[in-house]
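> I'd like to go over a predicted model; first the sequence, then the structure.
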Amino acid sequence: MNAQTERIAKTYDDLPYISGCFPQSAPEHLRAVAYLFGLDAPPLHQARVLDLGCAAGGNVIPFATRYPQATVVGVDLPAVQIEAGRRAIETIGLSNITLRQGSIADLDASLGQFDYIICHGVYSWVPDDVREAILRVASECLSPEGVAYISYNTYPGWKAKEVVRDAMMLRGGGRASQEEGLAYARGMIDFLHDTAQPGSLLEKIMDDNIQMVRHGDACYLNHEYLELCNSPCYFREFLAKAAHRGLSYLAEAEIASMFAGNHGRHTAELLLNECAGEQVVLEQLMDFINNRTFRETLLVHDKRADQIRYRLDPSRLVSLHLAGRYVPQPDNDGRWQEVHSGRAVATGPDTQQVIDALNEAWPATVAVEALVRRVASVSRQAAEEVESSVLKIVYSLIISNAVRFRLEPVIAPPRPIAYPEVPAVLRRLAELRVSGDVPLTLFNAWHECLVTLGPVEQKLLPLLDGGRDINALGEIIGRSVANDELHFQRDGKLLVQPEDIAAAIEENVRRSVQWFAEIATLAASSETAPAGKPAPKRRDRKAQ
């Protein structure tokens, strides 16, 4: 390990990221993407997962929670984050995950083979020898049918951002502390923004980045723009280095970026004519069109490259499980909008049935086969025509990033919820976070971070053990109000009347439980109540 690597590790110890999860890197998603393009990746229930640059483990703890029979290993150099992660893992009771402190450059095949290798937010931000080691480890330690995920900064989009980084480094680099360095760096960008010549390229660059620099998270800005290393590359350059290690391109984690059709018919025709059927050429061209700055690339062993099929096979779509949440477009033009991606969806009778089914099930998935049956139940078309119609809808939703997809179902409790239950690991993690010294985010069944919790949600989450109904939870919140720990307002005024406070408590508890259900946080084992009826009385479990 060289001195530069040690200096980088120290900056992360001094200013650690809050360690969280990245949905596009979830092994469930990687397996489903591989399947779409013709490859069968290892099953998840006993999968071996390696996270290179794991910080405190925030991107693999959720997977270890969902799959207790899987084996998870995380490796990172900053000792402060590794120790914090180890303490949290021991406290929350996970036995299938291990965090190792050390340099990626020191790893070799003796580490063992892994079905899924994840390296998020590391490749572009480390010295050359560590970048080379990432690809070497991805090759040596990837199981024969495994999938590796590596994210990195890319050109051409980072050409302009390098102007921002260079200017920030000019004034902010080498300062006594990271806080001081960022303050000086922000001042430099303010200066350039205010003095750039009208109509100049510099003015355009500053206008595009000024809000991010002024208001961005200090941790992100320090590690992205003031770190010792930040080495973007072109997509094809990255693949050439991967090929040197016997790795081939499979796909992007966000597959919508792979399809020319998302650029409109005219542009798509030009792109497809230019690339002559070469997927890598097509995507490099689209990187220029989109001025792309960041990629999340999936790699497999070279010997599997001939099995990859970029024309999606309808017979494989049938095996998927889908999820999505849709609302009418604001202009009410008859189209729908997927809530999380913001993608618009044109509707017709069959599409409307699909959207209705997905909305009813959210946040759980619906099997594509079930969608076919639902449309067939109201359609006058022949069975073959119905299946063809539904598969075309599924194809359109997937390639436009307007639906989530998995090979395994994501299960959520039906509503209304009588006795809400959050997985025990998540409850324990929520309790740990109260102390304020755990650099880990909470997470849901979709491998997403729960970034912000309100005061009521923070109080409730550790209590949702399946043994308390809405009334019991309301009583606990009531005691918090009586102890001056929580307060409720209406129209900016503090509520003081007992009846007003009681009404506010009931409203907030019900709304919070509903919110936990909608964001896929509640366990599938949460007990439900028939609609319109009171929650059943529980005698088999006591609140703890």
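Right, received. Where do you want to start? Numbering: from 1, shown residues only.
> contacts and neighbour counts: CA atoms only from here.
OK.
> Check the offset of stretch 53-67 from the chain's centre.
12 Å (CA atoms, centre = their mean, to the nearest Å).
> tell me which residues in stretch 158-171 are buried?
158, 160, 161, 164, 165, 167, 168, 169, 171 (16 or more other CA atoms under 10 Å).
> swap in stretch 190-209?
Of all the residues in stretch 190-209, those buried under the rule 16+ other CA under 10 Å are 190, 192, 193, 196, 202, 203, 205, 206.
> and the longest helix along the chain, which residues are buried?
Taking DSSP state H as the criterion, the chain has its longest helix at helix 498-518. Under the neighbour-count criterion of 16+ other CA under 10 Å, helix 498-518 has 501-502, 504-506, 508-510, 512-514, 516-518 buried.
> Would you mind pulling the contact partners of it?
362-363, 412-413, 417, 420, 456-457, 470-471, 473-474, 477-478, 488, 495, 522 (CA atoms under 8 Å, 6 or more residues apart in numbering).
> Tell me which helix or strand comes right after it.
Once the chain leaves helix 498-518, the next helix or strand it forms, by DSSP states H and E, is strand 527-528.
> other SSEs contacting that following strand?
Counting contacts by 3 or more CA pairs under 8 Å, 6 or more residues apart in numbering; DSSP states H and E, strand 527-528 packs against strand 417-419.
> The strand it packs on - contacts with which helices or strands?
Contact partners of strand 417-419 among helices and strands, from 3+ CA pairs under 8 Å, 6+ apart: strand 527-528.
> alright, now check it against this:
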Amino acid sequence: MNNNDYDEIPYTKHIYKQTQPDNLATIAALFGMQPPPVATCRVLELGCASGINLLAMAQAIPQGEFWGIDLSVQQIQEGQANIQQLGLHNITLKQMDIMAMDSDFGQFDYIIVHGVYSWVSPTVRAKILQVCHHQLHPQGVAYVSYNVYPGWHVDTMLRKMVLYHVQQLEKPQEKLAAAKTLLHFLIESIKHKYDTYSLALKKELIRINQLEENYFFHEYLEKYNEAVFFHEFIEQAHQAGLQYLADTKTLFTAIAAFIPQTEILSLNLIEKEQYFDFLHNNSFRETLLCHQAVTLNRDLVPDKINNFYIAAPLKLTTGHLLNNSLNSLETTAKLEPNLSEQFETLSGRMVLSVSSPLLKVICFYLGEIWPQSISFEDLLRRVYELLIKIDKNRYQAILAPPHIQEVKTMLLEFYLKDIVELSSYPPQFTLPISERPLASPIARLQSQRGNQVTNLRYEVFKLNLATRAILKHLDGTHDRNFLVEIMKKNIVEEKLLLYQGEERKALTEIEPSELDSHLSHQIAEILQDLAKKAYLLA
């Protein structure tokens, strides 16, 4: 890793939901581990860049302790400035070489290494795994991402092409400019060719030509970017005293569909994962590791659901509950077993058809409270209260052990299919909107810098100018009258151009007596949208 390269062309990292301690702890617990409590976890990120991923953790887990190191002076300084601006006291960023890591840093519950392993020398790769072994809690989890074959073979070819073209250049910006010129030349040269090689090459050239420049440079022009086969990485991890826990990208769902075919070859778990890569041309892995001394239980029994919070983005689309709310489930006929209800995820993907009265109301309830999470115990209690309200005699015994076991089985199955979310430490946000709304500090910071803003569930939404103009002022001290004045100021200064009605009358043309009312209504809609998208804190 070249320090000057990362200072001259900083690598932009983001907030990665898959690396958050809650996600790592949840997966570990499902496999029989006893991961350290997320609420008080100690986390290390190697190659943290400006630390935005760690900042999100530090904001979400105030009793945790977070450390990040990176070689880039510029990015660490940027991260330290952000820490000061956000007022966080549980995070430390240090400019240093990974090779300088030693036992003085102590032990960590979770170690994150995202976008580093493939991009450093073999010596540093060995050190990364050494740190993951020597400084990981006995029941801790390490996350390491890396490029893999066979999918990265084409990228390796393209990387060697651009490296050959820029071999006489030294300055990063010169290399970047020359590489982009080469891509344009190659695309133009084969745009009218339709043989197999040209079509495949054209597809990849167009893809990488559309990458952000900082990403393109560090992926294709850095000194190191060595992909490995999955089984090679696991062997390296094994030599360092670590074992394979899971992979966040192919977790359960992909491999489960592939398992029946593997019986022909009598493959073990690692071989199944490797053959999955062969068949799907996988190019990137996000692997979780733990100590070899840990005894894993990969039998995902339904009773494990007891220990988690549950959330599901379900939307009722057809059936007899369609026009009801939580307070209007009135007639027993609507819950007859022979009457099915259809549910989709919010993305519009049909996921299930349910006929059991208990399962119907559970899915309905989870959809109604989304994006909030609820413990399994509370979920059963609240659904039971709804059913008793409908018909006490009919549903008095609805929570008999066989019915509860059916619910656990369903929820676990839906988790494996990426329909239901499980959490050991659910995100902290609020849906009710206070008189002086408070938004995530990181979201407020990001809203000043661009339209991609991360919420408290670690999801990224593209927010428009009007929403960002409001969001950046939601620090818990401003009421709606203040927000109206902010909107007026932005309109006067022509930073915002808003319209009213189907005739799209510009707000500058509206009578002053109408303007406040219109802006108040619009701000109410913006706040409601921000709440539903999990940007607001209690």
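It's in. In this text the structure is predicted, and so the values were computed from the model without any measurement.
> what's the TM between chain one and chain two?
Overlay of the two chains. TM-score (TM-score structural alignment, normalised by the length of structure 2): 0.85; 500 aligned residues with a CA RMSD of 2.9 Å.
> related to what we said a few turns ago, just give me the closest of the buried residues of stretch 190-209 of structure 1 to residue 300 of structure 1.
Using CA to CA, residue 205 is the member of those that lies nearest residue 300 of structure 1, at 36.6 Å.
> quick one on the thing from earlier: find the pair from the buried residues of stretch 158-171 of structure 1 with maximum spatial separation.
158 and 171 (19.9 Å).
> what about residue 270 of structure 1, distance to residue 261 of structure 1?
Plainly put, residue 270 of structure 1 is 11 Å away from residue 261 of structure 1 if you go by CA to CA, to the nearest Å.
> Those two - which one has more neighbours?
residue 261 (17 against 11; other CA atoms under 10 Å).
> Could you give the number of residues near residue 286 of structure 2?
20.
> In space, what's closest to it - neighbours in sequence excluded?
Counting by CA to CA, 6 or more residues apart in numbering, residue 286 of structure 2 lies nearest to residue 145, which is 4.2 Å off, once chain neighbours are set aside.
> Test my guess that the one you found contacts residue 111.
No - if you go by CA atoms under 8 Å, residue 145 of structure 2 and residue 111 don't touch, sitting 11.7 Å apart.
> neighbour count winner among the two?
Each of residue 145 of structure 2 and residue 111 has its neighbours counted (other CA under 10 Å); residue 111 has more, 30 against 20.
> Would you mind finding the match for the more buried one in structure 1?
When structure 1 is aligned by TM-score structural alignment, residue 111 of structure 2 is paired with residue 117.
> Name the next helix or strand downstream of the helix or strand where that match lies, please.
Secondary structure assignment for residue 117 of structure 1, by DSSP H and E: strand 114-119. Using DSSP H and E, the helix or strand that follows strand 114-119 of structure 1 towards the C-terminus is helix 128-140.
> residues in structure 2 matched by that next one, start to end?
On structure 2, the counterpart of helix 128-140 of structure 1 by TM-score structural alignment is residues 122-134.
> Ok, stretch 353-362 of structure 1 next?
Counting by TM-score structural alignment, stretch 353-362 of structure 1 falls onto residues 361-370 of structure 2.
> how about the matching stretch: buried residues?
Neighbour-count burial for stretch 361-370 of structure 2, with 16+ other CA under 10 Å as criterion, is recorded at 361, 362, 363, 364, 365, 366, 367, 368, 369, 370.
> same question, stretch 346-361 of structure 2
Residues of stretch 346-361 of structure 2 classed as buried: 353, 354, 356, 357, 358, 359, 360, 361 (neighbour count, 16+ other CA under 10 Å).
> How many residues are close by the residue lying closest to the fifth one once chain neighbours are set aside?
By the measure of CA to CA, 6+ apart, the closest residue to residue 358 of structure 2 outside its immediate chain neighbours is residue 398, 7.2 Å from it. The number of residues packed near residue 398 of structure 2 is 16, by other CA under 10 Å.
> would residue 398 of structure 2 count as being in a strand?
No - counting by DSSP: H, G, I helix; E, B strand; the rest coil, residue 398 of structure 2 is not part of a strand but coil.
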